[in-house]
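Colleague: With the input below, show me the fold.
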Amino acid sequence: MSQEFYHDQVFKNIDYTQQPFSKGEYDNCTFVNCTFEAVYLSTTTFLECTFDTCNMTNAKVKSTSFNEVDFINCKLLGVDFSLCNDFLFSATFQDCILELASFAELTIKQTTFRSSTMHRVDFTRTNLENSVFDDCDLTEAIFEHTNLEKADLSSAYNYTIDPTQNQLKKAKFSRKEIHGLLTNYDIKISS
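Modeller: This is a model prediction of the structure:
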């Protein structure tokens, strides 16, 4: 069965929980206000695509390719990006809800997360070198054996990162949120 190829198309207001999603390759396509909740996107390739105001809660992304993809104002609860095809994986996330998502063991250097809610996101053994967390809420995000070298978390907040369990060389943090690096030491910091 051959897969479809879509180029330079805009898909608007489609609820893929009510109609089938066509697997294939999407090149320079835009999805606006679409619902992919628990939809199987497995083995689909998205190249230079934009997802704008889409609900992708619990979307199934095993072996899915995301290459130069922008997620804007999307709901990505529970998406397990760790199952994606990690070859050339590159994405940006702007104003997204990424709660309970996982990027475990991916190499996603230079990824930008901007103004996003990232509660309980799993970054275990993820390579986030040179990545940016701009104005992101990282409440209960998991950083274990994570490479954050040269990452910019200077405007991120509510994170807990153990410097003895992660690579932090030349990473940027704000003075106001520095307590997130000291939580495991059970010390009190006065203002």
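
Colleague: all contacts plus neighbour counts: C-alpha atoms, from now on.
Modeller: Will do.

Colleague: helix or strand right after the longest strand along the chain?
Modeller: Longest strand in the chain by number of residues, with DSSP state E as the criterion: strand 65-72. From strand 65-72 onward toward the C-terminus, using DSSP states H and E, the following helix or strand is strand 90-94.

Colleague: contact partners of that following strand?
Modeller: 66-73, 108, 111-116 (C-alpha atoms under 8 Å, 6 or more residues apart in numbering).

Colleague: which among those gets closest to residue 135?
Modeller: Distance to residue 135, by C-alpha to C-alpha, is smallest for residue 115 among the contacts of strand 90-94, at 4.8 Å.

Colleague: Please report the distance of that closest one from residue 181.
Modeller: In this structure, residue 115 and residue 181 are 21 Å apart, going by C-alpha to C-alpha, to the nearest Å.

Colleague: just residue 62 next, same as before
Modeller: In this structure, residue 62 lies at 33 Å from residue 181, with C-alpha to C-alpha as the measure.

Colleague: re the thing from before, now the longest strand of the chain and strand 90-94, what's the angle there?
Modeller: Relative orientation of strand 65-72 and strand 90-94, computed by axes from the mean of the first three to the mean of the last three C-alpha atoms, to 10 degrees: 10 degrees.

Colleague: other SSEs contacting strand 65-72?
Modeller: Applying 3 or more C-alpha pairs under 8 Å, 6 or more residues apart in numbering; DSSP states H and E, one finds that strand 65-72 contacts strand 45-47, strand 50-52, strand 90-94.

Colleague: For the comparison step, fold the sequence that follows:
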Amino acid sequence: MKDKKNDFSIEKPKLPIDLEGIESIGQLEDESYISSGVIGGYIIENQVADAVTFNEVIFKNSTFIGSSLNYAELTDVRFEHCDLSNVDFRNSIIHRVEFINCKVMGINLSESTLRNVRFNQCSGDYGFFSFADCKAVKFQDCELCYSDFQDCNFNKVGFYNTDLTQCQMSGTKLKDIDFTSCNVDGIGARIDNLRGAIFSPVQAVSLSKLMGIIIR
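Modeller: Predicted coordinates:
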């Protein structure tokens, strides 16, 4: 059960109800600007571009393959049933964005700024979030095994019914985060990072290994 005291709301993407379909976005170039449309069944393959902007866009059943989009800016964007595995979004700004039923395995959001971002029912093992600045970010019913959240700045970040097996969170303050609905087996964090985090009694026994405590 979620701790209502530590729950919070996030803003949804502000998307016009009359968005029209975009048939093609072509070859992305540095500082490309894609705005106001629905992109369905599109494949973005091996594209490399910096500072691309997506604004008021819905991606449906689209695939990003081998693409590197560093310094991107995504505002009011929704991804539905998309495959963004191994996409490189380093140093990007992600604001009012939803990832719904997406594959985000190995996605790289390190050193990015995330504001009002929701991951819902996503497969995201081996994701990279290190050094990200996250405020109002929720992971609901996700798989994030072996993901890297080291040295992040967390402010109103929630994990709900999410698999965090072997995740690395060293250097990230986890105060007030409720992990009781999650699998935290093998989670990596320093003792001072865990101060104020919320765990179940069973989880606490598992985490005792981090503190060198022997329970008999």
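
Colleague: before we move on, the earlier item: what about residue 115 and residue 181 of structure 1, which has more around it?
Modeller: Neighbours were counted for residue 115 of structure 1 and for residue 181 using other C-alpha atoms under 10 Å; residue 115 has more, 19 against 15.

Colleague: What's the match for that one in structure 2?
Modeller: When structure 2 is aligned by TM-score structural alignment, residue 115 of structure 1 is paired with residue 141.

Colleague: Just give the number of residues close to residue 209 of structure 2.
Modeller: Here the count is done by other C-alpha under 10 Å, and residue 209 of structure 2 has 12 residues near it.

Colleague: Can you tell me the SS state at it?
Modeller: Counting by DSSP: H, G, I helix; E, B strand; the rest coil, the backbone at residue 209 of structure 2 sits in helix.

Colleague: And the equivalent of it over in structure 1, how far from residue 77 of structure 1?
Modeller: Residue 209 of structure 2 maps onto residue 183 in structure 1, with residues paired by TM-score structural alignment. Residue 183 of structure 1 is 26 Å from residue 77 of structure 1, where distance means C-alpha to C-alpha.

Colleague: Where do the strands of structure 2 begin and end?
Modeller: With strands called from DSSP E, structure 2 shows them at 33-40, 43-45, 53-60, 63-65, 73-80, 93-100, 113-120, 133-140, 153-160.

Colleague: Give the aligned range of the second one in structure 1.
Modeller: Read that as strand 43-45 of structure 2. Counting by TM-score structural alignment, strand 43-45 of structure 2 falls onto residues 15-17 of structure 1.

Colleague: isn't residue 109 of structure 2 right up against residue 91?
Modeller: Yes - using C-alpha atoms under 8 Å, residue 109 of structure 2 makes contact with residue 91 at a distance of 7.0 Å.

Colleague: Compare neighbour counts for those two and give me the winner.
Modeller: It is residue 109, of residue 109 of structure 2 and residue 91, that has more neighbours when counted by other C-alpha under 10 Å, with 26 against 21.

Colleague: Just to check, residue 96 of structure 2 is in contact with residue 75?
Modeller: Yes - using C-alpha under 8 Å, residue 96 of structure 2 is in contact with residue 75, at 5.8 Å.

Colleague: How many residues are close by residue 126 of structure 1?
Modeller: A total of 22 residues lie near residue 126 of structure 1 under the criterion other C-alpha under 10 Å.

Colleague: Let me fix that, I meant to ask about residue 204 of structure 2.
Modeller: When neighbours are counted by other C-alpha under 10 Å, residue 204 of structure 2 registers 13.

Colleague: Roughly how far does it sit from residue 53 of structure 2?
Modeller: Taking C-alpha to C-alpha as the measure, residue 204 of structure 2 falls 43 Å from residue 53 of structure 2.

Colleague: Just give the number of residues close to the closest residue to residue 152 of structure 2 other than its chain neighbours.
Modeller: Using C-alpha to C-alpha, 6 or more residues apart in numbering and skipping residues adjacent in sequence, the residue nearest residue 152 of structure 2 is residue 131, 4.4 Å away. Burial of residue 131 of structure 2, expressed as a neighbour count using other C-alpha under 10 Å, amounts to 21.
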